[in-house]
Structure formats: C-alpha cells, structure tokens
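1. predicted model and sequence below, questions to follow.
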Amino acid sequence: MKKTKYKNWCVLLLLMIGLGSMILMFYYYKVREVANQERSYINIAASSEQIRDSSFFWGEHEIVQQIRPEENKITKFCIMFQRNMEVPAEGILHVELYDVQNDTVVQQWDFHESKIQGIDYQIFPLAQPLKNTAGRIYQIRVSASADCHAFPAVTNYKSYSYNAMVDGEQLFGTMVFNVQSDNAFLKPIYVAFSVILLLGVLCLGAAYILGIRRPEAYFLILGIFMGSMYIVLFPPNVAPDEHAHMAATYADVNKILMRDVTDEKGKVYVRATDADITEKMQLTLDNMAYDYGQLFKVTDTTMVSYNRAPIAVPMIAHLPQTVGVLIGNLFHMNGMWTLYMGKITALLFYLICIYFAIKILPWGKMIMAVIALFPMSLELAASYSYDCEVNALSFLFIAYTMYLIFEKNVVGWKECLFLLVVGSWMAPCKVAYIFICGFAFAIPYRKFKNKKAALVFKVAFVSILLIATVGIRSTMIQGLLGSSDSSSTSEVGWTIGQILSDPVHSLGVLFNTYFEQMEYYVGTIVGKSLGWFQIEIPWHIIVGFILCLAYALYADAGKVMYLKKWQKALAIVLSVIMTGGIVLSMWLDFTPSYWGNVAGVQGRYFLPFLPMLLFTIKSKRTKYHENIENKIAIGMCTLQILTFFEVWLTILVQSE
C-alpha cells in the first residue's frame, strides 16, 4: 500500500513538472512577447482634411494639451507635427510633459524642426516609465522659437475631453497625439493564474492519493481554484449584464448603510472611487490594463451619482455580492477592490450551497458537480449576476428534495421550513424558476405523518411561495401582463395578442427557435460563449464537458436508486413549463416582430433545472460503475485548464 502511494506521489510530481513546463512555454511563446509590446491607450487621430491650417501657429507660440490617463503607466507619447517644407528649417521646438498636481516637469525634450518631414509623428520616450498615472492630470506642452515653421497638428473638431490651448486661448479642437504604455500588467496576472492553477492540480492530486473519493470534496477543490481563476481572468463588468447588477448591489449597500439610495434622476449614489470605474464590458488588453491600474487608485469616499439606475429586483437577489461590497465600503477599499470583494463573496456563497447540495444528494452527485463546474456556471458564480444565486439555490432545493424523497424517513416541519426558505429566496430572483419548487410535490405522501399533513404542507408551501413571489415581484408581473395589450406598437417585443392572432406563424417562430438555435443553446449551457459573447470556446472542449456529464450518469455506486415514473413525469413537465416560460418572456420583451425566431434565449437560462431534468434519465436498467468520480474530476480539471488557455489566447490575439 505504501509503495502504491509512493508511486502515486511520483506520478503527481511528474504531472506538476509537466504542467509547470506547459505554463512556462505558454508564457515564453505567447505571453512574454505581448507583455513587452507597447500600445496606445489615448489615441487622437485625424485625416488631412480634419487638421487645421498650421500657418497661423508658425513662430513663437505655445500649445498645451491636457490629458487624464486611464491606465497606470506612461512609457512614451507621440505628437503629429506639420512643417512648411518650402522654407529652410531653422527653428527649435521644446516639448515637455508636465505633472499638474505636483507642479513639476516630468521630462523635457528639444529638437530641430528639420527632423519633421511634412506631416510627421515625433516620438518622445520617457527615460523612466511614469507609474501610478491613472486618474491624474498631466499636460503635454510644446513651444516653438520665433523662426520656427512647424507646429503640432490640431484637429478641427473636439475628439477628447480636453481641448488644446494655444497661448492660453482654448481652441475647439484637440492636439493629434497618442499616449503609450506597455503590457507589463500581464505578467503579475499570469503569475497569479499560474500559482492558482498549480495549487488546484496539486490539491486535486493529493485528495486522490490520500483516498478522498467524495464527489463534494472534488467539487470543492475544483470550485475553489477554478472559480478563483474566473475571478482573475474575468474582471468586473465582463459577465452578461453585470453592470446593471452592480448598480443594484450599490443600491442595496446604500440601504444597509442608511444612505440616500438614488438621486433625483433615479441613478444610484456611490462613492467617487466607485463612479470612477468606467464600464469595460469587453475582455481586451486595453480594458484589462485599465482594470489592473484601478487596483492602485486612492479611495475617494465622496458620494456622487453613478451612471445608471438599479434594476428592479429584491435585495435578496444580490445578497452575497452585497456583503462583499459592504465589506469594501466599511474598510474603505477603492472601487476596484470593492468590486472584487463582491465577486469573491458571490463565489463563496455558490461553493457553499453546491457543496452541501452534492453532500446531501443520495445519488447523482457527479451529475450536479459537473453541471456546477461548467465554464458558464463558474463564470456566473464569480460575477454580480443574480444567476449566481439562482443556480446555487436551485441546485440546493433540488438536492434537498431528493434527500427527502430517498433518505429521510419522516418529513417534519423543519424539513418543510428549509424548503420554504430556499424556495422563497430563489423564486423572486427570477420568477420563471418558481416551478423548480414544484419538485417538492415529488416527495411521497408516506414520508409525512399522514396524508392530511402532506396535503397541508403542499397547499401551504404553494400558497406562501406564491404570496412571497408575487409580493416581491409585483411590478415585474404587472409589466408582463400588461404586454398582452395588442395595441402596442413597440418594435421590440411581441404581445400575447400578436402571438395568438396568427398561430401558424407563431408555431413557425417556435420551430425556428428550437431547431435552428439548438446548437447554440447546447453550447452556451456549457460555456461556448463566455463574457459578453466574445470569448468563443472551441467545440472539442465543449464536447469534452458534455462527455463528462454523460459519464457522470453512471457514477453511482452501491444501491441502485432512481425516480419513479410519476416523479420523472413531474420533473419533465416542470422543465417544459420553465423552458416555455423562458422563451415566452424573451418573445414578449426582446424579440422584434419581424424576426423568424425568439431572440435573446441563452443556454445559461436552462442551468437551474438541468440537474432535475437529467435525474429522470436514471433507471434500474442504467449500468452503474464504481470509483469513476476521480476520472470525471480529472477530466473536468483538464477541460477547465484548456478553457483558461483559450481565454488567454483570446486576450493575447487582440495585440496582433
């Protein structure tokens, strides 16, 4: 036995060496080159027709262009100059970069105008890169001697927040220039990514060698480390609609701290340090550099208006994220660190819920673990979207119901109360998923003290759940019912009257939705398109995740258990109702009347009830295999690693 463990530790060591080598090679051949490149992040360009006549500026004049860098570093800047080539070059130009807040000249340059050939860019590298520049005010100052016939090009339109000033007079136009930085921020991000990845593989391997075979343990290890990498690689604002959920979270924090929630225009009050963070919804090099630079900004707690109003959802919908942002406020963290605290607490909430869900499941543990570890699931879990909470609570509700069906001998008031609390928390977040709570009706009557107790529970359960949901989301429900007005002329969104008035066409729309978009739905359930749909994961990786899920159907040892036919029918009917509700909601709110299919439906909408639906596949004819959980966990880990490198490639290829 000791000899076997020794061999396993040696194999793990070799695996770590191999993975470490792959990480180093990826850095050397992919990351290093991009990290050492320079790029423009303030880039004012103009065609020849968009540049002012420069003859007015020839001679002894000074031009000042104020800038406010969004990133935390300046390595050089470039200025476009115009020179009169018909006269001899005799003048001298003086250029300096001036720090307004410190009232100091950072660096200055003098050069002869003969270096300028017509319309030409001149480069001004800094002897030492200027750091911690994000949000600070600088000026590019250019002055010319009296005999100079060259001057910086100025646009005839305003293309930047600050206009150029010539001899103290403000112009309606901007100096043609760009500010450059390197991509060195990629190096610390890649180091953090590498450390988390290696630790995750090490812990997973150690768990196997030490004889830990519990699916919930595998899930927790993979969830902690793989989820952490989604936090590292996916900054705030990158997940779908995350900016809107962030506004709701800020509003909830204001309520808890007893501050004014919104201004007279309905926009959320936030600290100035929060408002400074611009919405960067695409995962690009520029946006990642901006987010990285925001980590080092000084905290400003002055209350100002945010750029949007909160979405109309109950406070419980963003409770985990609210806790994180509240911690950031109480400890005076800056805006970016505060947002990351919200992502961390969201992930922790998700991991805790799913861990206990898998732990109490009597069977189908790996089915739930695989679904909960899909790239789409983890991206949402580490975001501000209320899908994090909906998925976690839905899985917990389904698991606890399965526990009551198969393992609990007597269902008492405590068990009923737990289901009611979880259901009442989950359903108001997204009303369509209230039907998941209907799975509680799969609990057999014999589990209760008597039939009367069972009937009382189920009637009370449905009544209280409906009252809670309708009470909390009444505005949304009224809006949905209001869409039945057939006189609506909105270009986006059908009405119930339109759908019913032409049933043949409506059936055709449904046909197109399910059969033309099925590939998209299957892919996006797993995570084919991450972020704001710009990170495409290859199909061979998606198929790998699907195979792991299929393999998980056979990962139950011991006594064979499965749902009865009437319980399976109930789960299928509930899933069909929720699928129809999702499609109908997007049909009514999001689909233009001229489209041939329902728009806006995404695979992630089916995640909350997917475990319940897959549990119906189990039967007494299903062949079970023992001790395959570790193989599935290794497969999921490998596929996640491949997914992360695909994300890296998407980020890096933008530099080419």
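-> Ah, there it is.
2. CA only for contacts and neighbour counts going forward, please
-> OK.
3. buried ones in stretch 211-220, by neighbour count?
-> Arg214, Pro215, Glu216, Ala217, Tyr218, Phe219, Leu220 (16 or more other C-alpha atoms under 10 Å).
4. wait, what's in contact with the third one?
-> Right, the one you point to is Glu216. By C-alpha atoms under 8 Å, 6 or more residues apart in numbering, Glu216 lies in contact with Tyr355, Phe356, Ile358, Lys359, Lys365, Ala369.
5. just the buried subset of these, please.
-> If we count by 16+ other C-alpha under 10 Å, those have these buried: Tyr355, Ile358, Lys359, Lys365, Ala369.
6. putting a second one here so we can go through both:
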Amino acid sequence: MPTLSSSISAYLLSSNMLIGRSPNMQKQPIRALKKSKGALLFFLMFALLQGSFYITTVGALSLPDPNIHAYASYAAATGQILNKPDLHVDHYGNTTKIQQLHGDSRFLSLQGCQNALVATLLNQTADYDPAIEAQKAVNNSAPSREVTTDSLKLTNRANQYFPAVFLPQAMGIWMGLHTHQSPYQTWQLGRMSNLLVYTIMFCLAIVIIPRGKIFLAIIGALPHGMFIASSLMADSLFISLCAVFIALFMAITTRNQPATRTEMIAVSVLTVLLFMCKTVYASLVILILVLPRRILSTKRKALYLGFSALIILAVYSTWSSLYSTVWAEASVSQNLIFMIRHPLRMFIAVAWNFMREPMQLLRLGAPSILLVVIIGLALGLLIHNFPRPRYKVTSTREFISIYRYQITSAFAFLLLIYMVYAAMMLTWNTLPLMRIGDSIKGIQARYFEPFLPLLVCIVFHAPGENLTATKDSKAESNKTQPPKIKETGEETTKKSQNTEAI
C-alpha cells in the first residue's frame, strides 16, 4: 500500500509532467517532499495521537452545534442534503426554509448529544466524557422511521451551510450505513473520515509552502484544531482549505516569475471552495490582488476574479436561493437598518468585544492557555529561524512594497474579524436594544482559527525587496571602485569627434 508521502510525491510529479515542465522542474516536488519530511513526521505524529485520543475519549455527538454538523453529515450521506424545503416566516419576521429529513430515529434523535464549546469539551478530556454512555445507549434501540423538521427551536439546521463541506464526514457515515454498523459506530466512522481528509490536506499544505513548514505543522496540530478535525464539524475543512490556499500563495510569491495557468486554476478552485465554506473566509482573496505584476498581471488578476465569481454565481447563488437558510434570534432586517445607520457604533462595538476576547478565552481553562502558549512559542521559533532581512527603506512606497504581504495579511484578518462579528450581530443580537459595551452573542474562537496559518507571512517578503537589496549592493560596489571623473561638455564633444574620425 503506498504511503501518504509517496502519494503526494506522485501527484505533484504527474501534475508537473502534464504541464510540460523540464526534468529539473519535475524533480522539484521530490525535493520539496524531502525538505518537508521532518515537518510531516512531526505533524502526523501529533495529529494522529491527538485524533485517536479525542475519538476514544469524547462522545461522537459532543460538539458545538450538533444540530448543524451531525444532521448535515447524515443528510449528505443519505442523499437528502438537497431535499426541497418549505418557506416559513418566524416570529421575528425572517423568512426561513424548513427542510425535512427522513431516516432512522436512532440517528435523527441525537440522543445524549452535548452542545458545548470546543474549549469546554477539551476541559473534559482529562476524564471520560459522561455523555458517551448515553450516546452509545441508542445502539440498543430498535430501528424505526421518523421525520425531523426544522422548527423555531432550531432542532435541525442541516441546510445552513453548503452541502459539499460535509462530504468528508459523510464518506464515513455512508460506509457505516452500508456495512450495517451500529449508530454510534457509524458516527465514529464519520469522525475518522473527517480526520483523514484534514490530515491529507494539511500534509499537502506543508509540502507546498516553501518556508515555515514546522510552524505550519504546529498550527495544524493545535489541540483545538485537532479536536475539530476528529469530530463531525465542518470547520476542519475550513481550516485545512485556508492552510492550502495560504501555502500555495506563498509558493507563488517566492519564485519571482509569472504564475502558471495550473497554479491560477488551483487558486480559483480554492477561492470558490472557501466562499462556499463561509463567505468570510473568501477575504483571503485580497492576498492575490497584491501580487506584483511580474508574477500576476492586472489582466490575469481580473480573469482570476471573473472566473471565480462566475462559478460562485452559478453554483452557490443557486443553492442559496433554493435551499439555504440562516437561522436568527432577532429581526435581521431591523438589525441591518440599524448597522447601516450607525456604522461607527458598530466598529466600536466590534473593537471593544474583540479586545475582550483573549481574556474570555483564557477564562475557559488550561486548554485555552496552552493554545496561546503554543502559538507564542511557535511564532518565536519561526522568527528565530527566518530573521527579517534588513533593508534601507527610504520612502513609504518602498516600505509598503517590501512588507505588502504582512500588511495585507493583517488587513485580511481585521476584515475577517469584522465580518464574523457583523454576521453574529445581524442574526443573534437585537442591536437597537444593545449598549455599545454589551457582549456580542454567538461568537466562538473557532471562527478565527482558519486564519492562523496567515501568521507564517511574517517571514515572507515581496519579490520587489530584491530591488532594494540590489540598490544597496550597487552602493557598496561603488564605494570600492575609484570615483569616475565627471567629463565636461567640451571633452565629451572631442571624444565623439575622434570616434567618428576612426
């Protein structure tokens, strides 16, 4: 059976042969794989250890929002994810789409499920999850048929996200259903397939990224991310797709030559997938827009955006209008009007809440403190291994050119923060009744985790920095050479006359 590393090597090598690269270019994937060996082993060791630990010690239905992730995974596995919904108006005046799911009551009842934050569930891993026995007890019940519908109590939210994001979990559940496994074991198979997809995607990102491989491996193996990857949550796909997108972007920036057509098609596909995962994660697109023209011309940037937008309009917009719905505990229309009328107040509310977020995260216990410590140490290791090159910056324009990726990454992260908070303010808070210092409901730290790989941009600099470095080297070489005597106008004229005579 081929190993994961050999599979990745074969895939990368075949893709290079298809686009007609030279033998030296074809050896690059093999060199990249060898260069990534240490980071891959580190990631695989910690990822598989943590994944197997969480799968055995935490219940399959102990996760945030099981009424989204468990129901949607089951719906995707049974082919019901596109069941035609019925329109309904809730008591807030929001139009919602009610989708019915048909199936075994042992799956649709979600018996013993525990809806809790990731940090809260990680605190329980020191002991045996008390909800596991209740979740396993459903195995003793006889199979039956029942209908589960969406209601005002949000019992079923399977049609909230694009169905493709639940395919990793659905593969394992489909296998369990078709091999007649028990309900609990079927959920476990869904967790295993989700973990497998996450592991493969992150390994691909580690191989692709040209530097900061160990840092990316540490980010991928964080306890919070590994808990998500070993559950039925779609967030694991969000995290791994962002990592692959960032790794591919960084690989394009370092070559200082035009991006290939294959690379741009891959970036476009990733952009579409990120938009379909969650619209807020598509803010990574602004990284592509700041690439120098010698890497990606303005025309090709426009083609990239147009191609991506065309697919999104054709696929996502169709699904959104026919099937998707957003559940809310407030009037979305009233909140939207309030946000438009008071934009400054909204910015202050977001800034205030985000500044309080680290303290609230640390209050959740040891796992959250460990998360902050690990990220801090990983950043220190990254900066130590790749010290920032020193350049003489003589203007603001040069500074922006050299540090364009750091500036753009920071802007993308700030944009993500505002978009996440804005979405929560629209759907889970009654804005006209809120004071500016009130806590915004609905925010979870996992919404920001997909952007953690962006921290690797600290050690990347724009190709334009070479121009600055060249200036400095020329200045140094001029110092070593004897100064040239400036010729007068008469001497220059005489020289030209003599040359003509010759």
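-> Ah, there it is. Keep in mind that this is a model prediction, so the values were computed, not measured.
7. narrow the buried ones among the contacts of Glu216 of the first structure to those in helices?
-> Tyr355, Ile358, Lys359, Lys365, Ala369 (DSSP state H).
8. let's have these in TSV, adding distance to Val456 of the first structure.
-> Shown next, in TSV, are these (distance: C-alpha to C-alpha, whole Å):
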residue	distance to Val456 of the first structure
Tyr355	31
Ile358	29
Lys359	29
Lys365	31
Ala369	34
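9. what's the closest non-adjacent residue to Gln111 of the second structure?
-> Nearest non-adjacent residue to Gln111 of the second structure, counting by C-alpha to C-alpha, 6 or more residues apart in numbering: Gln135, 5.7 Å away.
10. count of neighbours near the one you found?
-> By other C-alpha atoms under 10 Å, the residues close to Gln135 of the second structure number 21.
11. map it across to the first structure for me.
-> Aligned counterpart of Gln135 of the second structure in the first structure: Asp291 (TM-score structural alignment).
12. helix or strand for its match, which one?
-> Per DSSP states H and E, Asp291 of the first structure falls inside helix 285-294.
13. which secondary structure elements does that helix contact?
-> helix 335-360 (3 or more C-alpha pairs under 8 Å, 6 or more residues apart in numbering; DSSP states H and E).
14. now the helix it packs on: which residue numbers in the second structure?
-> Counting by TM-score structural alignment, helix 335-360 of the first structure corresponds to 183-208 in the second structure.
15. what's the mean deviation for that stretch versus the first structure?
-> Comparison of stretch 183-208 of the second structure with the first structure after fitting gives an average deviation of 0.6 Å (mean C-alpha distance after the TM-score superposition for the first structure).
16. quick one: that stretch to chain centroid distance?
-> From the chain centre to the centre of stretch 183-208 of the second structure is a distance of 15 Å (C-alpha atoms, centre = their mean, to the nearest Å).
17. can you point out the buried residues in stretch 401-418 of the second structure?
-> Using 16+ other C-alpha under 10 Å as the test for burial, stretch 401-418 of the second structure gives 401-406, 408-409, 411-413, 416-418.
18. now, these that are in helices?
-> Members of those lying in helices (criterion: DSSP H): 401-402, 404-406, 408-409, 411-413, 416-418.
19. now the aligned residue in the second structure for His243 of the first structure: how far from Pro343 of the second structure?
-> Matched across to the second structure, His243 of the first structure falls on Asn67, judged by TM-score structural alignment. Counting by C-alpha to C-alpha, to the nearest Å, the gap from Asn67 of the second structure to Pro343 of the second structure is 33 Å.
20. and those two? Which one has more around it.
-> Asn67 (21 against 11).
21. might one say that the more buried one is in contact with Asn156?
-> Yes - using C-alpha atoms under 8 Å, Asn67 of the second structure is in contact with Asn156, at 5.1 Å.
22. can you count the residues close to the closest residue to Ile312 of the second structure other than its chain neighbours?
-> Distance criterion C-alpha to C-alpha, 6+ apart; nearest residue to Ile312 of the second structure, sequence neighbours excluded, is Val272 at 6.2 Å. Counted with other C-alpha under 10 Å, the neighbours of Val272 of the second structure add up to 21.
23. residue in the first structure paired with Val272 of the second structure?
-> Counting by TM-score structural alignment, the partner of Val272 of the second structure is Ser424.
24. name the element Val304 of the first structure belongs to?
-> Assigned by DSSP H and E, Val304 of the first structure falls in strand 303-305.
25. by how much does that strand deviate from the second structure on average?
-> Comparison of strand 303-305 of the first structure with the second structure after fitting gives an average deviation of 2.9 Å (mean C-alpha distance after the TM-score superposition for the first structure).
26. please name every helix or strand in contact with that strand.
-> Looks like strand 303-305 of the first structure contacts strand 269-271, helix 272-275 (3+ C-alpha pairs under 8 Å, 6+ apart).
27. any chance of JSON lines for those, columns distance to Cys10 of the first structure and mean neighbour count?
-> JSON lines is the format used below for those (distance: least, C-alpha to C-alpha, whole Å; neighbours: other C-alpha atoms under 10 Å):
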{"stretch": "strand 269-271", "distance to Cys10 of the first structure": "53", "mean neighbour count": "23"}
{"stretch": "helix 272-275", "distance to Cys10 of the first structure": "49", "mean neighbour count": "21"}
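28. name the SS class of the residue positioned nearest the centre of the first structure, please.
-> Residue closest to the mean C-alpha point of the first structure, counted by C-alpha atoms, centre = their mean, is Ala239 at 2.4 Å. On the three-state scheme (DSSP: H, G, I helix; E, B strand; the rest coil), Ala239 of the first structure is labelled coil.
29. wait, it touches Ser377, no?
-> No - using C-alpha under 8 Å, Ala239 of the first structure is not in contact with Ser377, being 11.4 Å away.
30. read off where the longest strand along the first structure ends up in the second structure.
-> Taking DSSP state E as the criterion, the first structure has its longest strand at strand 119-131. Mapped onto the second structure using TM-score structural alignment, strand 119-131 of the first structure covers no residues at all.
31. by how many degrees do that strand and helix 285-294 diverge?
-> Angle, strand 119-131 of the first structure to helix 285-294, by axes from the mean of the first three to the mean of the last three C-alpha atoms, to 10 degrees: 30 degrees.
32. if we can go back for a sec, so what's the match of Val272 of the second structure up against?
-> Going by C-alpha under 8 Å, 6+ apart, Ser424 of the first structure touches Leu465, Ala468, Thr469.
33. what's the average distance for whichever strand or helix holds the first one when superposed on the second structure?
-> Okay, so that is Leu465 of the first structure. For Leu465 of the first structure, the host element (DSSP H and E) is helix 451-472. Here helix 451-472 of the first structure, set against the second structure after superposition, deviates by a mean of 4.2 Å using mean C-alpha distance after the TM-score superposition for the first structure.
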